[in-house]
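[1] I'd like to go over a predicted model; first the sequence, then the structure.
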Amino acid sequence: MEYFSSLECFVRSAEVGSFAEAARRLSLTPAAVGKSVAKLEIRLGVRLFQRSTRKLTLTEAGQRFLAEVGSSLNTIQHAVANLASAQGSPAGTLKVSVGTIFGCLYVMPLLGEFLSRYPAITPDWHFDNRQVDLIGGGFDAAIGGGFDLPQGVVARKLAPAHRVLVASPDWMLANAHVSHPDDLSECDGILIRSPQTGRIRSWPLIHRTQEQTPLRLKLRMTMSDSEAACRAAVQGLGVALVSMPFAVPYLRAGTLQRVLPDWYVEDGSICIYYSEHKLLPGKTRAFVDFTIEQFARQELARHFSAV
C-alpha cells in the first residue's frame, strides 16, 4: 500500500509540477509528498525529478516512468471507486467546474434532487467563467461551452450555445426603425470582450433561413460577462449581444426584448465534459447522467435555442 501511495504522489506531482500543489490535492503535507517520492526514487534507483526552488521538472527517466505508470494508476483508482460504488450508492467528493451565473441559474437548482438520490456524494463545485484544465485540475466534470478537448476528455451536448441581440423596451420604442442588420451600424453596442483573450470577437449574424451577414454595432462599451451586458441593456444603454441562457430570465420578465428576433449568432454547444475512461467513477457517471436527464426534462435545449 505504501508503494501505491508513493506512485500516486509521483504521478500527481508530475501532473502539476509541484509537491505543494500535489499535497493539497492529496490532502497531505508537501513534506510527506516529497518524502514519499524520494523513497520511490531510492527503490527504483533513479532520480525522477530535477528539483529547484522555483519548479519541479521530470528527468528523462521520470518522463518514461510517468508514461508507463500514469494511466495504470488512474485505471486502478477508477476501479477502486467503482467497486466502492457497486457496494452501495455512488460516493465520494465530486469536483465540478461551471460558470458562475450559469451555474447559479441552471445547475444549482438541481442540487437538492441530486443529493436526495445520491446522499453519499459530497459536492465540491467551483464557479469560474474561465476554462479549466479538467484533468490537470483534478475535476470530475465541467459544464460550459467552447472548451478545448484535450486527449482523454469527452463532451456530451446539453443545449445549443446561441447568442442574441437584446435591448430594453424603451430602447425598442425609440428605435422602431431597426428592422435589418444594416440598421445596427449606428446603434450603441454593448459587446462582450473575451476574458481569455481580451479581444472582441467578430460575429456573423445568421437568419432563420441560414442567410448570413456581418454584425456591425457601434461600440459603446464592452463587458466580459453576458450577465453584466444584460444589466447594462436593461438601463437602455444600447443593444447587447449576449448568450441565450443569460437572456432568458430577462426576456421572460419583459425587462429585455430581442432585437431582430429572426437573427442570432451560432456559438457551438453547451456541453458537460468529463474524462474518457472505461472505468468512470460512479459519482461522475451519476452526475453526468443526472445532468443530461434534467436538461432534457426541463427542455433547456429548446429554451436556449434562438431559432
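    All right, it came through fine. Residues are numbered from 1 along each chain as shown.
[2] CA only for contacts and neighbour counts going forward, please
    Noted.
[3] where along the chain do the helices fall?
    2-16, 19-26, 30-44, 60-86, 100-102, 111-117, 169-174, 226-234, 244-253, 282-297, 300-303 (DSSP state H).
[4] another one to put next to it:
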Amino acid sequence: METLANLESFLRSAECRSFSEAARRLSVTPAAVSRNVAMLERNLGVRLFHRSTRKLTLTEAGETFRSAIADNLEGLQAAIAGISTGNEEPAGRLKVSLPPSFGAAHILPLLPAFLARYPQVRPEWHFENRQVDLIGEGYDAAIGGGFELSPGLVSRTLAPAHVVAVASPAYMSGRVPPTKPAELAALKGIVMRSLQTGRIRHWMMRDVSGREAQGSLSESIVVNDPAAMREAALLGLGVAMLATADVLPALEDGSLIRLVPRWYSDAGAISIYYASRKLVPAKTRAFVDWVTDAFRKNRLAERFAGSLS
C-alpha cells in the first residue's frame, strides 16, 4: 500500500508542475518529493510525469491516477487529522495569511498566550495584502475580508469591516470640521491606488438611518498601502478613509480624530477562513477558537463598528 507521503507528493507536484514548489507547500525538501514520486512510479509500474528542466507535465496515466485519488486523499487526510484532533495536543506548522496592519495590531499580540497554551504549534504567518488560495497554497487559515467562499472553505465572522474618515488634530486645527461627506472634498485627501485595478478607491458613505452620500476625497497624496495612508494622516498631511480596525489605537489615544462621525462606509466583514473538513486539524481548530474568543472578550466587533460614533 502506498504511503500518504508518496500520494501527497504526487498530487502537490501535479498541482504545481514543480517538485520545488510542491516541496515548499509540504515543508519538505525537493529531493524528498522527487524520491516519493519516483517510489510511487516504481510501485505502480508506470511513469506519472514527463520531466524537463523547466517543468513537470502529467502523462496520460498520471492524469488518470490524479483524477482517481484527488478527492479520496482529502478524505484520508481529514480522517488522520481527526484522529490527531481527538487524541493529541495541537502541533505542527500553522500557516496563516493576515493583512499586515490588522494582523500586526490585533492578531500578533494574541500569539504569546497562544504559544504558551500550545507550545508544539509552530507559527508561519504571512503578512500580505492579497487574497490567498487557501487550499492550493497550503494555508491552514486566513484572516481578512471579501474572500470568495469557494467549495471547501468556511468562514467565521469576527467583526464588521467599516471604513471611516480620519485626520490628525494638527491638520484640523483652524479648520471647520466637515458635517457631511461631500464637505470632505474641500480638505486634502490621502488616497490609495489599487494594485489590482490601478484605480483610486473612493467610498460611498452611509449613516445609521440608511442615508447614503459620496465620500470622495481630493487626490492630494496617492499611495498604495493602507499603513502608509495612516502614517500620512498621523503626520498631518490630510484626511484618509481607513478601516476602523487599522486606526482604532490612534482614535483611542487621540492622535487621530474621526470626521463626519455619523457616517461610515461598509466594506463587508472581517472573517477567519479555513478548510471545511469534517474533522479540522487540532492546530487549526485551536487557532480559530482562540482568535474568535479573543474578539469576543475584547469586544472588537463593537469597537470596529463605524456605525457607532
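    Yep, it's here. Just so it is clear, the model here is predicted, and its values are computed rather than measured.
[5] just name the most buried of the helices of the first structure.
    helix 226-234 (a mean of 22; mean count of other Cα atoms under 10 Å).
[6] tell me the angle of that one relative to helix 244-253?
    When axes from the mean of the first three to the mean of the last three Cα atoms, to 10 degrees is applied, the directions of helix 226-234 of the first structure and helix 244-253 differ by 40 degrees.
[7] outside of stretch 179-193 of the second structure, which residues touch it?
    178, 199-201, 205, 213-226, 229, 232-233, 237-241, 259-260, 263 (Cα atoms under 8 Å, 6 or more residues apart in numbering).
[8] one more pass at 7 Å, please.
    178, 199-201, 213-225, 229, 238-240, 260 (Cα atoms under 7 Å, 6 or more residues apart in numbering).
[9] so who does V11 of the first structure touch?
    By Cα under 7 Å, 6+ apart, the residues touching V11 of the first structure are 66, 70.
[10] can you map out the strands along the stretch 51-200 of the first structure?
    Assigned by DSSP state E, counting those that start in this stretch, the strands in the stretch 51-200 of the first structure fall at 56-58, 92-98, 121-127, 141-145, 153-167, 188-192.
[11] re earlier: can I get the helices of the first structure in a markdown table with distance to V132 of the first structure?
    A markdown table is the format used below for the helices of the first structure (distance: least, Cα to Cα, whole Å):
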| stretch | distance to V132 of the first structure |
| --- | --- |
| helix 2-16 | 13 |
| helix 19-26 | 16 |
| helix 30-44 | 24 |
| helix 60-86 | 20 |
| helix 100-102 | 13 |
| helix 111-117 | 21 |
| helix 169-174 | 37 |
| helix 226-234 | 19 |
| helix 244-253 | 20 |
| helix 282-297 | 17 |
| helix 300-303 | 24 |
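[12] follow-up on the earlier one: dump the strands of the stretch 51-200 of the first structure into JSON lines; add distance to T291 of the first structure and mean neighbour count as well.
    Output for the strands of the stretch 51-200 of the first structure, formatted as JSON lines (distance: least, Cα to Cα, whole Å; neighbours: other Cα atoms under 10 Å):
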{"stretch": "strand 56-58", "distance to T291 of the first structure": "38", "mean neighbour count": "17"}
{"stretch": "strand 92-98", "distance to T291 of the first structure": "12", "mean neighbour count": "20"}
{"stretch": "strand 121-127", "distance to T291 of the first structure": "14", "mean neighbour count": "16"}
{"stretch": "strand 141-145", "distance to T291 of the first structure": "10", "mean neighbour count": "23"}
{"stretch": "strand 153-167", "distance to T291 of the first structure": "8", "mean neighbour count": "21"}
{"stretch": "strand 188-192", "distance to T291 of the first structure": "28", "mean neighbour count": "23"}
